[in-house]
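Enquirer: the sequence and its predicted three-dimensional model are supplied below.
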Amino acid sequence: MNQEQKKKYLSIKEMGQKRGVSSKTLRYYDSIGIFKADYVDPDTGYRYYDPQQYEKLGTILELRSLNFSLNEIKGYFTERNMKKSVDMLKEHYKLLEEEIRSKQRLAETIKEKIDFIDKVIDNNIELEKFSFEDFPERFIISQLNKSDKSGESVALEFMHLESHLHETAPILASDRIGFYMDFDDISEMENVDNWHTMIMCSEEMKNSRHFCVLPAGKYLCAYFKDYTADRDLFIKMFLEYVKFNNIKLKGIMIQQFKIDVTVTDDPKETIIEFQALV
């Protein structure tokens, strides 16, 4: 191919620049047969592309953005027809919709966390104040064996529980971890061994031996700060409030970490919420 003919082509660098793709990627696409150069100089090995190939490269990049694998992309361009193409697009469209829903749920969760932290920073969260809140049915996985509840033991229990999740747990943003108790008498709350580590989960975990249901209903709630230093005091305060106000509890209680080591190194900034079904 002479110089005049080469002017009608795009070099590998020019094609890459126009689509924001590296020459290395284009060479790889060529080697696996997804996007081959229209002409390769036999003397220099330089690759040249017909300008009409620009659209095909754009389609490849769009398919990659839809999470098509390289093998799927190769198949997409093999013996194409409308039916084959639309079936492949429909399949990935469903996956994309679910990814969008998942990202939206994560965005909402992170927004809730940000709003809560902002309220704490602005002193708009009332600590040690009791109130009632209605909760829908919720689901947890819980470590039901006895433990010494030392920091190391609890960390291992949380790690064990998280390994059983069938989902990505946004621990940082979602207030999913804490302690759970199913009790017959409220005096059991004062025994540290009666509390069990838990992680909030979806109903999809119902076949797990660790799965538990938190019933829907009205819960007595209160926030407490610097949990690690005054845990026993907070439990005592909670019990005194229950007894003084003659509140009947239904045997379900959780301690849910709202601010913990995922967002602060200062123990005095930690906040836990007590929730007891009434």
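Expert: Structure's in. What do you need?
Enquirer: contacts and neighbour counts: CA atoms only from here.
Expert: Noted.
Enquirer: number of residues surrounding Ala37?
Expert: By the criterion of other CA atoms under 10 Å, Ala37 has 21 neighbours.
Enquirer: for comparison:
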Amino acid sequence: MKNYFSIKQAAEIVGMTSEALRHYDRIGIVKPCYRDESSGYRYYSEQELVKLQTIALLKSMDFTLTEIGDILQLDNLHKVIEALKQAEENANKKIAYLQYAKEKIKRAYTDYENKLNNIDTKKDNFFVMHIPKRVILISNNMEHASLKNLWNYHEHFYNQLDTSLESQFLFEDMAGMITTPEKSRLFAICLKYPSVEELTILPEGDYLCANCTEENKDIVLRELLHKLKTESNICPNVIVHIISVTGILQWSYQIQILLN
């Protein structure tokens, strides 16, 4: 039948199952344009195929079938445009999240490959490193590293901002923790930022550093502080921990203390 497609053909074209098309027919979202009375076979035109492909796209953006049905039935162009703009925004959020997850997975399997190949990525126990100025946004309430805090910490910091400022910020894909005598808080390093009071400066300078894990962090920190006290008579008020996610459920630290 010219320009008509059986349910099997239509399902193959749009990448769905025949049962899915039957379900959409039953609930009235997309009905076949023609049904053969003698055989009962359903046939779809190109117009219905476009609707089916639209359903697949909207489902991938987490719209429910009820919401999709409402969009397909809208005859108000302003409402259609508004709905599709929302779909685009959902798609952008999903792409950003998947890219973020991809980077974490890549970092994890790289670390596992290094362990498998016995590659030691750690530096000497204590070393001095010159670090440029860093602008950071300190968390209002996250006090320590945890799986919950580290998995998508950027979202926490964007939520902390006034909505009018969100687009003016860009954070480095690296977490940190700053400790003072008063408190410890996680922070994000700002790559792009406006001039606002909420920001804190980590000054440029030479930092005494040490690599450690969650398990030996306290021991390494005590040794580092002892070295500073005995060799340089320095008792720091600010201690920086840069956090590196080294596996899906693992992370390590680089302790950094300003020397000058």
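Expert: All right, it came through fine. What you see is a predicted model, and the numbers here were worked out from it, not measured in a lab.
Enquirer: check contacts around the residue nearest to Ile242 of the second structure when sequence neighbours are not counted.
Expert: Setting aside the residues directly before and after it, Ile242 of the second structure is nearest to Gly176 in space (CA to CA, 6 or more residues apart in numbering), at 4.4 Å. Applying CA atoms under 8 Å, 6 or more residues apart in numbering to Gly176 of the second structure gives the contacts 186-189, 240-243.
Enquirer: I'd like these laid out as TSV, including neighbour count.
Expert: Shown next, in TSV, are those (neighbours: other CA atoms under 10 Å):
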residue	neighbour count
Leu186	27
Phe187	26
Ala188	24
Ile189	22
Val240	22
His241	23
Ile242	18
Ile243	22
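Enquirer: next, the buried residues of whatever helix or strand the residue nearest to Ile242 of the second structure lives in.
Expert: For Gly176 of the second structure, the element it lies in under DSSP states H and E is strand 170-179. The neighbour-count check on strand 170-179 of the second structure (16 or more other CA atoms under 10 Å) flags 171, 173-179 as buried.
Enquirer: doesn't Glu152 of the first structure fall inside a helix?
Expert: Yes - assignment of Glu152 of the first structure by DSSP: H, G, I helix; E, B strand; the rest coil places it within a helix.
Enquirer: what's the match for it in the second structure?
Expert: Aligning on TM-score structural alignment leaves Glu152 of the first structure without a counterpart in the second structure.
Enquirer: burial count for Glu152 of the first structure?
Expert: Glu152 of the first structure: 9 neighbours (other CA under 10 Å).
Enquirer: from Glu167 of the first structure, how far off is it?
Expert: 24 Å (CA to CA, to the nearest Å).
Enquirer: same check on Tyr54 of the first structure?
Expert: 39 Å.
Enquirer: these two touch, right, Tyr41 of the second structure and Pro32?
Expert: No - counting by CA atoms under 8 Å, Tyr41 of the second structure stays clear of Pro32, with 9.6 Å between them.
Enquirer: where do the strands sit along the stretch 151-260 of the second structure?
Expert: 170-179, 184-192, 199-202, 205-213, 239-247, 250-258 (DSSP state E, counting those that start in this stretch).
Enquirer: tabulate those (JSON lines), appending distance to Val128 of the second structure.
Expert: As requested, the strands of the stretch 151-260 of the second structure are exported to JSON lines (distance: least, CA to CA, whole Å):
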{"stretch": "strand 170-179", "distance to Val128 of the second structure": "18"}
{"stretch": "strand 184-192", "distance to Val128 of the second structure": "21"}
{"stretch": "strand 199-202", "distance to Val128 of the second structure": "16"}
{"stretch": "strand 205-213", "distance to Val128 of the second structure": "5"}
{"stretch": "strand 239-247", "distance to Val128 of the second structure": "14"}
{"stretch": "strand 250-258", "distance to Val128 of the second structure": "9"}
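Enquirer: and the ones you listed: which comes nearest Asn118 of the second structure?
Expert: The closest of the strands of the stretch 151-260 of the second structure to Asn118 of the second structure is strand 239-247. By CA to CA, the value is 14.7 Å.
Enquirer: identify the residues contacting Cys212 of the second structure.
Expert: By CA under 8 Å, 6+ apart, the neighbours of Cys212 of the second structure are 220, 252-255.
Enquirer: what about 10 Å?
Expert: 122, 125, 218-221, 241, 243, 251-255 (CA atoms under 10 Å, 6 or more residues apart in numbering).
Enquirer: can you map out the helices along the stretch 51-200 of the first structure?
Expert: 53-65, 70-76, 82-121, 151-163, 171-174 (DSSP state H, counting those that start in this stretch).
Enquirer: give the buried residues for the first one.
Expert: Just to be clear, that refers to helix 53-65 of the first structure. Those would be 53, 57, 60-61, 63, for helix 53-65 of the first structure by 16+ other CA under 10 Å.
Enquirer: would a markdown table of these with distance to Glu133 of the first structure be doable?
Expert: Shown next, in a markdown table, are the buried residues of helix 53-65 of the first structure (distance: CA to CA, whole Å):
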| residue | distance to Glu133 of the first structure |
| --- | --- |
| Gln53 | 61 |
| Leu57 | 55 |
| Ile60 | 51 |
| Leu61 | 49 |
| Leu63 | 47 |
